[in-house]
Every structure is written in structure tokens, then in C-alpha cells.
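Engineer: fold the following and give me the result.
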Amino acid sequence: MKKYKSIIFDIDGTILNTEKMNLIPLKQLIKEEKNIDMNYEDLLFALALPGKKTLEKLGFEDIESSYNKWVKYVNEYEEGATLFDNIDCVIKDIYSNNILCGIVSSKNKAQYDIDFMPTGLHEYMSAVILEDDTMNHKPHPEPLEKVIEKLKINPEDAIYIGDSLYDYKCAKSCNMDFGLALWGAKNPKDINADINLKNPSDLLKLIID
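Structural biologist: Here you go, the predicted structure:
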């Protein structure tokens, strides 16, 4: 199995389980503003997109106002973001083996501060690229191109770990290997990943003999 100098992570569905805290408030917002009862499963696509892009796809008119309301509902949702089992220990192990860790996420800076900063894992990240940092977003290669520029590595020396088809396409468009986080993936059969990872500890096989 190939070894890497850097492991770059998506956040939602990869490090953090944020599915319910994002989709249940979104379902509530759609009912309030559009009077439509959408099935939970039909909203799973939103997990791979920036929030405002999700609202555009759903046909909201006042994107800014609706987005702010959605964020409010998310922040009020009782079941907040939680770490997937053992992912924090794995990231710390990767870091201790002198492997560069990075993040490419569709979260904006405000969401990152609320959801990710409390985990304490930010200090292990050598570069972080969020929605605010690029003109183009996944599946466009720009976010990964920007993170490897910050890390000062070549794409073939890194692997991007994510849970969605957008993550996969972003990696491939950047000529980077992709590892599928099966613990968070909703449609794994649609993704032809270079490596399928059953649980977070499988990541250690990418860096340790």
C-alpha cells in the first residue's frame, strides 16, 4: 500500500458526524419557507455542498436571509457535531509520525469555528482551506490545489480523505489519490476510490509500515 507525506481531510462525514444537525434544521427551513415536506434522504446531497449552494439548488430566493436562519437552527440543534470514533487519536498518531495533516472543507470560517475548533484538532493541521478561501469549490480542484500549495508538496505525495462523490471528483481533478471514509459515506458504490477505509484506524496503514 502506498505511503504518503500528507493526509488531507474533509470534515463533515469524515472527521465530524454533522448529518442530523445540518439536515433536520434544513428540513425545518424548507417547510417554513417553501411549505414543502421533503424526505430526509432527498436532502443527503446537501452534505457535500457549501450551504448557500444547497439553498440555490433547492430554489430559495433570498439566499442570504434563508442561510442565516438555517445557521441559527443548526446552532440551536441539541445534537451538535460529534467526532467519529477514534478519529481524534488517529489524527494525533499521524501528526506524531511527521505526516503533514491538512483540511479542505466546504464549511465557512464561522462554521469551522463553531463545529471544529472545540475538538482541539486544529493544532494538528498544517493548512486549512475553507469555503471562504477559494473562488471555486468542490468538485473543482482549486481547494486542493491551494492546500498543497500551502503544504509545499506535490499532489502525488498526498491523499484526500472524504465521504462524497464531490470529494472524490475534487481529488481526481487535482491528480491526487482519494480515500473513501466508509464510516461517513452515504453512497459508496458510486465512488471509485483508490482506497476504501472501513474505519479511521485504517488511515495508519497509509503512513506506518
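Engineer: C-alpha from now on. contacts and neighbour counts both.
Structural biologist: Fine.
Engineer: just the strands in the chain please.
Structural biologist: 6-9, 16-17, 82-83, 100-104, 127-129, 158-162, 177-181, 195-197 (DSSP state E).
Engineer: a markdown table for these, including distance to E33?
Structural biologist: Conversion of these to a markdown table gives the following (distance: least, CA to CA, whole Å):
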| stretch | distance to E33 |
| --- | --- |
| strand 6-9 | 34 |
| strand 16-17 | 26 |
| strand 82-83 | 28 |
| strand 100-104 | 31 |
| strand 127-129 | 32 |
| strand 158-162 | 32 |
| strand 177-181 | 34 |
| strand 195-197 | 39 |
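Engineer: and Y166, what is it in contact with?
Structural biologist: Counting by CA atoms under 8 Å, 6 or more residues apart in numbering, Y166 touches A48, K138, P139.
Engineer: wait, what's in contact with the first one?
Structural biologist: So that's A48. With contacts taken as CA under 8 Å, 6+ apart, A48 has the following neighbours: S106, S164, L165, Y166, D167.
Engineer: how about a cut-off of 7 Å?
Structural biologist: Contact criterion CA atoms under 7 Å, 6 or more residues apart in numbering gives S164, Y166 as the residues in contact with A48.
Engineer: next: the last one.
Structural biologist: By CA under 7 Å, 6+ apart, the residues touching P139 are Y166, D167, K169, C170.
Engineer: go through those residues and name the one nearest E123.
Structural biologist: Using CA to CA, the shortest approach to E123 within the contacts of P139 belongs to D167, at 23.1 Å.
Engineer: where's the longest helix along the chain relative to the chain centroid, distance-wise?
Structural biologist: Of all segments of type helix in the chain, defined using DSSP state H, the longest is helix 19-34. A distance of 19 Å separates the centroid of the chain from that of helix 19-34, by CA atoms, centre = their mean, to the nearest Å.
Engineer: what helices or strands is it leaning on?
Structural biologist: Other elements packing on helix 19-34 under the criterion 3 or more CA pairs under 7 Å, 6 or more residues apart in numbering; DSSP states H and E are helix 63-76.
Engineer: hmm, who's touching the helix it packs on?
Structural biologist: Helix 63-76 is contacted by residues M21, N22, P25, L26, L29, K52, L55, E56 when judged by CA under 7 Å, 6+ apart.
Engineer: at 10 Å what do you get?
Structural biologist: When contacts are defined by CA atoms under 10 Å, 6 or more residues apart in numbering, helix 63-76 is touched by residues 18, 20-30, 33, 51-56, 60, 77, 80-81, 110-111, 114-115.
Engineer: could you also give me the structure for this second sequence? I'd like to compare it with the first:
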Amino acid sequence: MTIKYILFDLDGTLLDTNNLIIESFQHTYRQHLNKEVTREYILESFGEILRITLERECKDCVEEAIETYRRYQIENFDRLITIHTGVKEVVKSLYEQGYKLAVVTSRLNESALRGLKHFHLESYFECMIGADDTDRHKPDPTPARMALEAMGGTPEEAIMIGDSPFDIQCAQNAGIISAVVSWSALPPEIYMVHKPDYVIDSMEELVEIIEELNRK
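Structural biologist: Sure thing, here's the model as predicted:
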């Protein structure tokens, strides 16, 4: 087996956007529903496409709620976003070793690119598939397949890393090795039920897993 292509989720995997997402939802529900919600309540829909969540929560004001959410994110992006430990170093190393890297995210491309640029990561990724590239989203395999097609790869040559059940299922549905990060904001019982191939405790461990797979 030879791994050549590495697909990363963005939110919660490479970048810590948890507080940004949670505060954005809380602000939106406060504005449109006069409703206070807990962090745990919001975590239940983590990884889901924004429109799907807000269509369920704000049936009568979906477009307005989406606009409120996105405006809050734009205004508070730099204040609330951070990068997970080891991400920049490992991503740079993988790129320099010749691996082809992609971001597969449920975030809009413009917003995802802003996050990558904020931490000077954008040049390491050959491809990015965002929410505006397809109307079929994780856990559907389409976004992962689109990324591989854009890079000229096959599922057998790839591994996909994420932090939610949506990421694990997307990889599995596409026939790609799945890995979940233990720094996910979700409790392990939420994602372990989907039986990812690997659980990684650090970005350095991801490198070890890829090297192990390439020795098989």
C-alpha cells in the first residue's frame, strides 16, 4: 500500500474554530429566536452544513439567520480562531516529502481560505473542496472523491483525517482510510461508534501512521 494523498477536514482538525462556531450559533439563536443554547447543544450538529442546521432551527428566518451567523464569523474570525498543536510543522513536512494535500470542508471556500491564509498554510494544499463546490456534502463521499479527482488520486492511495462522524463516514463511503483526531470537541463515544480506522493523538502520530501504511 502506498499513501500519496492526504485529505484534511479544516474545522476542529487543522484549525480550532470551536469557539468561533459556538459563539456564532449562540449569537444567531439569540438574535432570531430569543433563545439561549448551551455549548453541548451546538456540538450535537458539529460538522453539519450550516444551512441544514439553520433550516432545522430557524425555519421561518433561514436566510436572515445564515447572514447573521456569517457576519458574526467575519467580525470575530481573527479573535477566536487558533491552530492546533503541530499542524503547521507537520503539514509543511508532508508537503515537502511530496505528499499531495487537500482540504475537504463543510465551510465555504472563501472562509476556509481565510483560515488557511491566517496561519500561512494555503501554499501547502493542492486542492480545496468547500461547501460551495457541491450540493452533496459529508457524509456523502462526493467531496472526498472530488478532491481525489482534482489531484489525480484514487481512494486506495489516500487517507482522510477529520474530527466528526461526518468525516469518518465520508471517508468510509468513498473507500478511503479514515482517521479521527482525539482533540475533537466531541466526546469519543460520538465518533467511535463509526469505527474509524485510526484515532490519532497528535499530528506527529499521523506521520507515523502514514509511514506504517507505506511499509505494508
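Engineer: what's the TM-score here?
Structural biologist: The TM-score (TM-score structural alignment, normalised by the length of the first structure) is 0.93; 208 aligned residues with a CA RMSD of 1.6 Å.
Engineer: thinking again about what came up before, for the contacts of Y166 of the first structure, which ones persist in the second structure?
Structural biologist: Contacts retained in the second structure from the contacts of Y166 of the first structure (both residues aligned by TM-score structural alignment, their matches' CA atoms under 8 Å), given in the numbering of the listed structure: A48, K138, P139.
Engineer: would you format those residues as a markdown table with distance to A185 of the first structure included?
Structural biologist: Written out in a markdown table, the entries for these read as follows (distance: CA to CA, whole Å):
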| residue | distance to A185 of the first structure |
| --- | --- |
| A48 | 10 |
| K138 | 16 |
| P139 | 16 |
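Engineer: so how far is E61 of the first structure from the closest residue to E142 of the first structure other than its chain neighbours?
Structural biologist: Nearest-residue entry for E142 of the first structure: N136, 6.1 Å, with adjacent residues in sequence omitted and distances by CA to CA, 6 or more residues apart in numbering. As judged by CA to CA, to the nearest Å, N136 of the first structure and E61 of the first structure stand 22 Å apart.
Engineer: the equivalent of V147 of the first structure over in the second structure: neighbour count?
Structural biologist: Per TM-score structural alignment, the equivalent position to V147 of the first structure in the second structure is A147. The local packing count at A147 of the second structure equals 24, with neighbours defined by other CA atoms under 10 Å.
Engineer: do you know how far A147 of the second structure is from E75 of the second structure?
Structural biologist: Shown here: A147 of the second structure relative to E75 of the second structure, a distance of 30 Å by CA to CA.
Engineer: how about A150 of the second structure?
Structural biologist: Counting by CA to CA, the gap between A150 of the second structure and E75 of the second structure amounts to 32 Å.
Engineer: those two: which is more packed in?
Structural biologist: Applying other CA under 10 Å to A150 of the second structure and E75 shows that A150 carries more neighbours, namely 14 against 10.
Engineer: ok, and the closest non-adjacent residue to the more buried one?
Structural biologist: Distance criterion CA to CA, 6+ apart; nearest residue to A150 of the second structure, sequence neighbours excluded, is C127 at 6.9 Å.
Engineer: could you report the neighbour count for D167 of the first structure?
Structural biologist: When counting by other CA under 10 Å, one arrives at 28 neighbours for D167 of the first structure.
Engineer: quick one: closest of the strands of the first structure to P188 of the first structure.
Structural biologist: strand 177-181 (7.7 Å).
Engineer: please enumerate the helices of the second structure.
Structural biologist: Assignment of helices within the second structure using DSSP H yields the ranges 18-33, 39-43, 50-57, 62-80, 87-96, 109-118, 142-151, 165-174, 188-192, 203-215.
Engineer: for the closest residue in space to I129 of the second structure that isn't next to it in sequence, give its distance to L50 of the second structure.
Structural biologist: Across the structure, with CA to CA, 6+ apart as the measure, the residue nearest I129 of the second structure apart from its sequence neighbours is V104 (4.9 Å). For V104 of the second structure, the distance to L50 of the second structure equals 15 Å [CA to CA].
Engineer: out of those two, which sits in the more crowded spot?
Structural biologist: For V104 of the second structure versus L50, the count of surrounding residues by other CA under 10 Å is larger for V104: 30 against 18.
Engineer: can you pull the contacts of that one?
Structural biologist: Counting by CA under 10 Å, 6+ apart, V104 of the second structure has contacts 7-11, 112, 127-131, 137-138, 143-147, 160-162, 167, 170.
Engineer: 6 Å instead?
Structural biologist: With contact taken as CA atoms under 6 Å, 6 or more residues apart in numbering, V104 of the second structure is in contact with F8, D9, M128, I129.
Engineer: any chance of TSV for those residues, columns neighbour count and distance to G98 of the second structure?
Structural biologist: TSV is the format used below for the contacts of V104 of the second structure (neighbours: other CA atoms under 10 Å; distance: CA to CA, whole Å):
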residue	neighbour count	distance to G98 of the second structure
F8	23	16
D9	25	20
M128	24	17
I129	25	20
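Engineer: now, which of those residues sits nearest E89 of the second structure?
Structural biologist: Of all these, F8 has the smallest distance to E89 of the second structure: 14.8 Å, by CA to CA.
Engineer: what sits against the closest one?
Structural biologist: Taking CA under 6 Å, 6+ apart, we find F8 of the second structure in contact with V103, V104, M160, I161.
Engineer: for N199 of the first structure, give its distance to D93 of the first structure.
Structural biologist: N199 of the first structure sits 15 Å away from D93 of the first structure when distances are taken as CA to CA.
Engineer: next one: M176 of the first structure
Structural biologist: Plainly put, M176 of the first structure is 22 Å away from D93 of the first structure if you go by CA to CA.
Engineer: do the same with G13 of the first structure
Structural biologist: As judged by CA to CA, G13 of the first structure and D93 of the first structure stand 20 Å apart.
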